[in-house]
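K.L.:
after the sequence you'll find the predicted model.
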Amino acid sequence: MVSKNVLIALCLMIIGCKGVSQEKESPGDEPKSFAVTKTEEEWKKELTEAEFYVLRKAATENPFTSELLENKEKGTYVCAGCGTPLFRSETKYRSGTGWPSFYQEIEGNVAYDVDYKIGYKRTEEHCATCGGHLGHVFDDGPKPTGLRHCINGVALDFIPDTSD
């Protein structure tokens, strides 16, 4: 009789325990706050449909479709969402991937996160000011950094240098 009661009590304890190991947030899961924050509706009003889906929904534009891919002018590539300067034309290079690529960001203006969306770890890049998704950075770029910032052109606007 005692063993039956112990067995029932043990079963109730097991069933009653709520496993939370999968619910714990990792250190990178805290909600991030950005200097520029807007509602989804505000973003939709200000951005084109393509800009909205890339910057706010982390979509990827089709390769070889960006008007900025072959841009060779001197200037600054800024976030299409908030205008934050992200890359200089001097660091842009032809990677052959179909997306504008840079070997160096403007320090402090690009933030990074880990992305497992396609089944393996990648380093996602986003604007440090508004959180807009830009693309990903890879370790197969040219010298001097060895990095390839593979950026969705639709996430960028280009500001040409002015001659003085």
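P.N.:
All right, it came through fine.
K.L.:
use CA for all of it now, contacts and neighbours both
P.N.:
Noted.
K.L.:
any idea which element residue 15 lies in?
P.N.:
If you go by DSSP states H and E, residue 15 is part of helix 2-16.
K.L.:
also residue 125?
P.N.:
Here residue 125 sits within strand 122-127, counting by DSSP H and E.
K.L.:
can you name the next helix or strand after the helix holding residue 15?
P.N.:
Proceeding C-terminally, helix 2-16 gives way to helix 40-46 as the next helix or strand, assigned by DSSP H and E.
K.L.:
which positions in that next one come out as buried?
P.N.:
Of the residues in helix 40-46, residue 43 count as buried by neighbour count, 16 or more other Cα atoms under 10 Å.
K.L.:
dropping in the other structure now:
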Amino acid sequence: MIPKSHQTLPAWTYTSDAFLELEKRHLFLNNWQLICHSSNIPNPGDYFTFNFFNERLVAIRNESDEINVFHNVCSHRATKLLEDDGNCGKRIRCPYHAWSYDLSGNLKSVPHEEQFKNFDKVDHNLKPVQMEIFLGFIFSKIKPSSAPSVADQFNPY
């Protein structure tokens, strides 16, 4: 029998901003979060945006039929790249300065690139987020951690 004092969290934890920040740092950002099902993005260029605790993410299918998850911000000025859900064609194009990325997150085009000294596009690819696909469901983990794989977590069930 569980003692009554251990059955629920204290009421203040449900409304405390400080407790939420603690959960965010030590629980939510370090563990797998469900983004969508792979059937939501069946074709190359299909994407699904996801906001989680002020982190803007996008799951996108590339030309090789692989799914990647990236931070949904341009590496130049952190502008949001994709809105809602849809298909972006063969390129992800920043609405601010028109930097464009391929569907694998590689920076491909920078207007007036010659104005940037010692500029290497490889240093400005989209920032990937750790992800796994389990039974078609796409999960991501924003901060690296030692949390077991999604499959290992669901395996006992």
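P.N.:
Alright, I've got the coordinates. In this text the structure is predicted, and so the values were computed from the model without any measurement.
K.L.:
can you give me the TM-score here?
P.N.:
Here the TM-score of the superposed chains, computed with TM-score structural alignment, normalised by the length of structure 2 as the reference length, equals 0.26; 67 aligned residues with a Cα RMSD of 5.0 Å.
K.L.:
picking that back up, which strands or helices does the strand holding residue 125 of structure 1 pack on?
P.N.:
Strand 122-127 of structure 1 sits against strand 110-115, strand 133-138, with contacts defined as 3 or more Cα pairs under 8 Å, 6 or more residues apart in numbering; DSSP states H and E.
K.L.:
strand 110-115 and the last one, what's the angle between them?
P.N.:
Angular relation of strand 133-138 of structure 1 and strand 110-115 on a 0 to 180 degree scale: 80 degrees, by axes from the mean of the first three to the mean of the last three Cα atoms, to 10 degrees.
K.L.:
so after strand 133-138 of structure 1, what's the next helix or strand?
P.N.:
Next in sequence after strand 133-138 of structure 1, counting helices and strands by DSSP H and E, comes strand 148-151.
K.L.:
helix or strand right after that following strand?
P.N.:
Proceeding N to C from strand 148-151 of structure 1, the next assigned helix or strand is strand 156-160, under DSSP H and E.
K.L.:
in a helix, that's where residue 18 of structure 2 is, yeah?
P.N.:
Yes - remark: residue 18 of structure 2 belongs to a helix, assigned using DSSP: H, G, I helix; E, B strand; the rest coil.
K.L.:
report how many residues lie close to it.
P.N.:
A total of 10 residues lie near residue 18 of structure 2 under the criterion other Cα atoms under 10 Å.
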